[in-house]
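Visitor: Here is my input; please provide its structure:
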Amino acid sequence: MLADKHILLIVGGGIAAFKSLDLVRRLRDRGARVTPVLTSAGAQFVTPLSLSALAASKLYQELFDLNDEAEMGHIELSRSADLIVVAPATADLMAKMAGGMANDLASTLLLATDKRVLIAPSMNVRMWEHAATRRNLATLQSDGILVVGPNEGDMACGEYGPGRMAEVFEIIDAIDTALADGPLKGKHVLVTSGPTHEPIDPVRYIANRSSGVQGTAIAKAMMALGAKVTFVTGPADVAPPSSADVIQVQTAQEMLAAVKAAKPADAAIFAAAVADWHVVNAGVRKIKKDGNGLPALEFAENPDILATVSQMTEGRPRLVVGFAAETDDVIANATSKRKRKGCDWIVANDVSPETGIMGGSENAVTLISDAGAEAWPRMGKMAVATQLAKRIAEAIA
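Guide: Model (predicted):
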């Protein structure tokens, strides 16, 4: 994906700048060419020599460099790359970008470029949550700036919360997506993932063992082929793909509403393990043991999200793919489910405890369609996602 791609990397002034050194190394390992731009504040955290040496490239720092500017170097720099990445993107840099300022080399490059820009914000939690930063972020996103992170965690300042720069592998995933020019470019794909949590009371809920690993892998594989992905996820064990449009939900009702709001889509992949029932008489307070026996819970069926979308008369995606997690008669049950729901494909798998598939790192699936049942060998969930994404691309590209 990154072979022969040219990345212009702007390193801002934050403690997370040390991660930029690893980012450069890993981008080059993947075949990318990296040209570093170091701000004056960034130079307080990493040295020009270390950044230039790892990039095996000239490093740029000054706007008014006589040699570079004799040929309008800042304009050339801003146009020659395939993608501009700002990591870390400090609150100051984000404010300059949102305000259209150009008083140093980095901000001038960002204002003069005609290429896509990806930022990885990094700052103190209070700075990230400040109303000014929120306004600047909204402005940048409306301008088409891509954003990865930030994550939540311990800060160098001793505080805890959102503001940590995304990890290097997350930034590289976002770069892959930004540069994707595959068969699904221009297509919108909807992916659901993870379990749903149906409340019994404010502290208890009904759920299942879904980890969200397979759904997340599918979203990444679709983006790697160029698709724009809306990712609707329940409370999963894994982080959602950073470059997708992520919508986090709790219940089946919330997931259905999010799915409807995400239309239109060219394809929809329903990998979420949605609870079949919810508790009608869920408690508004924690249910206590009071010596009068077990509480009487009343259940009702949840909406059937797969069937609802599959049977739409208007706005139905061209391809609707469901998942069937079965513990017995896998092919027969999945084939019946496909016909009953009205979807185009069903990805069936055996989730019996002895398979280790539910919540594990591998999967063994059978793709069921009009053409019949096609068994795939057991493989990692990312490999399953990649193979499924290629088949979807062949069907809708």
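Visitor: From here on, just use CA atoms for contacts and neighbour counts.
Guide: Fine.
Visitor: which residues in the stretch 1-150 of the chain form strands?
Guide: Here the stretch 1-150 of the chain has its strands, by DSSP state E, counting those that start in this stretch, at 6-11, 33-38, 83-89, 117-121, 146-147.
Visitor: out of those strands, which comes closest to A282?
Guide: With C-alpha to C-alpha as the criterion, A282 lies closest to strand 146-147 of these, at 38.3 Å.
Visitor: Quick check: what element follows the closest one along the chain?
Guide: The helix or strand immediately downstream of strand 146-147 is strand 151-154, counting by DSSP states H and E.
Visitor: which residues sit in contact with the closest residue to D245 other than its chain neighbours?
Guide: Distances taken as C-alpha to C-alpha, 6 or more residues apart in numbering place T230 nearest to D245, at 4.7 Å, with adjacent residues excluded. Each residue near T230 by C-alpha atoms under 8 Å, 6 or more residues apart in numbering is listed here: 188-191, 244-247, 262.
Visitor: tell me which of those residues is nearest to P353?
Guide: Taking C-alpha to C-alpha as the measure, P353 lies nearest V191 of the contacts of T230, at 25.4 Å.
Visitor: Was I right to think the closest one contacts V232?
Guide: Yes: assessed by C-alpha atoms under 8 Å, V191 is found in contact with V232 at 6.2 Å.
Visitor: give me the element the residue nearest to D245 is part of.
Guide: Element membership for T230 (DSSP H and E) is strand 228-233.
Visitor: Please enumerate the helices of the stretch 101-250 of the chain.
Guide: 105-112, 125-129, 131-142, 168-178, 213-224 (DSSP state H, counting those that start in this stretch).
Visitor: Go through the contacts of T230 and flag which are in strands.
Guide: In strands, judged by DSSP state E, the following of these are found: 188-191, 245-247.
Visitor: Most widely separated two among the contacts of T230?
Guide: For those, with distances taken as C-alpha to C-alpha, the pair at the greatest spread is H188 and I247 (14.9 Å).
Visitor: The two: which is more packed in?
Guide: Using other C-alpha atoms under 10 Å as the criterion, H188 and I247 rank with H188 on top: 22 against 16.
Visitor: which residues does the more buried one contact?
Guide: Neighbours of H188 in contact, by C-alpha under 8 Å, 6+ apart: 227-230, 264-267.
Visitor: compare with the first, here's sequence two:
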Amino acid sequence: MVSLAGKRIVLGVSGGIAAYKAAALTSKLTQAGAQVNVILTHNALQFVQPLTFQALSHQPVHTDTFTEPDAHVISHIELADKADLVLVAPATANIIGKMANGIADDMLTTTLLATKSPVMVAPAMNVNMYDHPAVQANMEKLAEYGYRFVEPGVGLLACGWIGKGRLAEPEEIVEAVRAFFAQQEKGNVRPLDLHGKRVLVTAGPTREKIDPVRYITNHASGKMGYAIAEAARDRGAEVVLVSGPTALKKPDGVRFVAVESVQEMFDAVMEHLPKSDIVVKSAAVSDYRPKTVHAHKMKKGDGPLVLELDKAPDILKTIGERKTTQFVVGFAAETQDLIKHAKSKVERKNLDMIVANNVLAEGAGMGSDTNVVTLLTRAGEQVDLEKLSKREVADKLFDAVLLKLSERPLSELS
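Guide: Below is the predicted model:
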């Protein structure tokens, strides 16, 4: 876990009901070792008080561009210059509009316009406001500027509506901040080139019940799929992760759908498929399932046991049949004739791209932290990647997907 010790974070709080969560966020960032300099907009002052944030951050709180406690500096310029990150949480539709259009009429917006530091935005508003074309266009513009987003949650909003627009929980925002600094330290902060895209990812194994205590499954850990979901999130996409049972921590900032059986995964994928732009099916799904699921534990007999299996729904094939404009990526985990089987799968399942790996190769097995893969496209292009971390593979995959979406050859993959 990357440390926030010594990081200087300017936290801008705008005027929405979610401003109360910014107090907990200030506390958690401060406890993590960051120096948090809070700027409250005039509208935020209708919901929260400066003293709260001063007590939690142990720093002066700024509310007015023209209040200059230190005559030796201009406050908004000093904050802008020295920040390691400017974080706006909550970010209302109003403040997002100002940010996108260069309006600087208060302490927060002047600081944002003056800073060359990275900016992270955590929107919070009514679902209809969030979906409004003007707000979406403003967020697109901010993404083009290089601003990063912490996606809002879905649920009951203060206004009574149910939908997307809830401020991400303080813990999720802190994790997003940690993830950003971790990428920055590794020198692999990616552009927000997936902003505006909806990415559907499947991960992990499925379990097919035999009886209440036994099931059929496989060795998939979910690490590759989770890395793909996190990479898409960090590049600005709105991510739905449909995951079978794993021991992994649920990634922050994605919509997480937990499933167990192949039927449950099939239903979840088909529900989200129509609204997806990119589908990456990395889950290792059962090909067969028990024909009969026993209501009680089967007792051990003296002789051998014959278990009759039925073919399970083919999720990837169905995606290929139902897709319209979606770019679909499949996975082929093989132990022999890797390229032959992968090419066949691309054709049989109507895929745009496939990620093929020999699970017997060193550093490429299920459960490992690395992978060795070959990317193949429907057009017959092929790129072999060296052994990389699964997160690096995920980013290379999205580099390749974006190349194909722009109709450029995979030979340009760096």
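Visitor: what's the TM-score for these two chains?
Guide: In this superposition the chains share a TM-score of 0.66, using TM-score structural alignment, normalised by the length of the first structure; 319 aligned residues with a C-alpha RMSD of 4.3 Å.
Visitor: Excluding sequence neighbours, find me the nearest residue to A91 of the second structure.
Guide: Excluding its sequence neighbours, the residue lying closest to A91 of the second structure (C-alpha to C-alpha, 6+ apart) is P123, at 4.4 Å.
Visitor: Report the contact partners of the one you found.
Guide: Listed by C-alpha under 8 Å, 6+ apart, the contact partners of P123 of the second structure are 89-93, 149-152, 165-167.
Visitor: Could you do L9 of the first structure as well?
Guide: So L9 of the first structure contacts 34-37, 84-87 (C-alpha under 8 Å, 6+ apart).
Visitor: okay, the residues you listed in TSV with distance to R391 of the first structure next?
Guide: Below are the contacts of L9 of the first structure laid out as TSV (distance: C-alpha to C-alpha, whole Å):
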residue	distance to R391 of the first structure
V34	33
T35	36
P36	38
V37	40
I84	32
V85	31
V86	34
A87	35
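Visitor: hang on, L8 of the first structure packs against R79?
Guide: No: using C-alpha under 8 Å, L8 of the first structure makes no contact with R79, being 9.7 Å away.
Visitor: quick one, which of those two is more surrounded?
Guide: More neighbours surround L8 than the other of L8 of the first structure and R79, with 23 against 17 (other C-alpha under 10 Å).
Visitor: how far away is the counterpart of that one in the second structure from T63 of the second structure?
Guide: Superposed on the second structure with TM-score structural alignment, L8 of the first structure falls opposite G12. Using C-alpha to C-alpha, to the nearest Å, G12 of the second structure is found at 10 Å from T63 of the second structure.
Visitor: Please give me every residue in contact with the match of L8 of the first structure.
Guide: Applying C-alpha under 8 Å, 6+ apart, we find G12 of the second structure in contact with 38-41, 86-90, 108.
Visitor: Mind checking which of the residues you listed are buried?
Guide: Among the contacts of G12 of the second structure, those buried by neighbour count (16 or more other C-alpha atoms under 10 Å) are 38-41, 86-90, 108.
Visitor: closest to A232 of the second structure among these?
Guide: The closest of those to A232 of the second structure turns out to be L87 (C-alpha to C-alpha; 20.2 Å).
Visitor: mind checking which helix or strand that closest one is in?
Guide: Applying DSSP H and E, one finds L87 of the second structure within strand 85-91.
Visitor: which part of the first structure lines up with that strand?
Guide: Residue correspondence for strand 85-91 of the second structure in the first structure, counting by TM-score structural alignment: none.
Visitor: which strands and helices sit next to that strand?
Guide: Contacts defined by 3 or more C-alpha pairs under 8 Å, 6 or more residues apart in numbering; DSSP states H and E place strand 85-91 of the second structure against strand 8-13, helix 19-31, strand 119-123.
Visitor: For K404 of the second structure, find the nearest of the ones you listed.
Guide: With C-alpha to C-alpha, the closest approach to K404 of the second structure among those belongs to strand 119-123: 28.4 Å.
Visitor: quick one: the closest one to strand 8-13, angle?
Guide: 30 degrees (axes from the mean of the first three to the mean of the last three C-alpha atoms, to 10 degrees).
Visitor: So which bits of stretch 304-318 of the first structure are buried?
Guide: 305-310, 316-317.
Visitor: Oops, could you answer that again for stretch 36-55 of the first structure instead?
Guide: 36-40, 42-43, 45-46, 48, 51-52, 54-55.
Visitor: what's the answer for stretch 387-397 of the first structure, then?
Guide: Neighbour count says stretch 387-397 of the first structure has 388-390, 392-393 buried, by 16+ other C-alpha under 10 Å.
Visitor: now stretch 234-252 of the first structure
Guide: 234-236, 240-244, 246-252.
Visitor: Return the member of the residues you listed nearest to V274 of the first structure.
Guide: Set against V274 of the first structure, the nearest of those by C-alpha to C-alpha is A252 (6.2 Å).
Visitor: What is whichever strand or helix holds N128 of the second structure packed up against?
Guide: Here N128 of the second structure, judged by DSSP H and E, is contained in helix 127-131. For helix 127-131 of the second structure, the packing partners by 3+ C-alpha pairs under 8 Å, 6+ apart come out as strand 162-166.
Visitor: Next one: G160 of the second structure from A89 of the second structure, what distance?
Guide: Separation of G160 of the second structure from A89 of the second structure (C-alpha to C-alpha) stands at 21 Å.
Visitor: now the buried residues of stretch 304-318 of the first structure in a markdown table, with distance to D22 of the first structure and secondary structure?
Guide: Converted to a markdown table, those look like this (distance: C-alpha to C-alpha, whole Å; DSSP: H, G, I helix; E, B strand; the rest coil):
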| residue | distance to D22 of the first structure | secondary structure |
| --- | --- | --- |
| I305 | 42 | helix |
| L306 | 42 | helix |
| A307 | 46 | helix |
| T308 | 46 | helix |
| V309 | 43 | helix |
| S310 | 45 | helix |
| R316 | 44 | coil |
| P317 | 41 | coil |
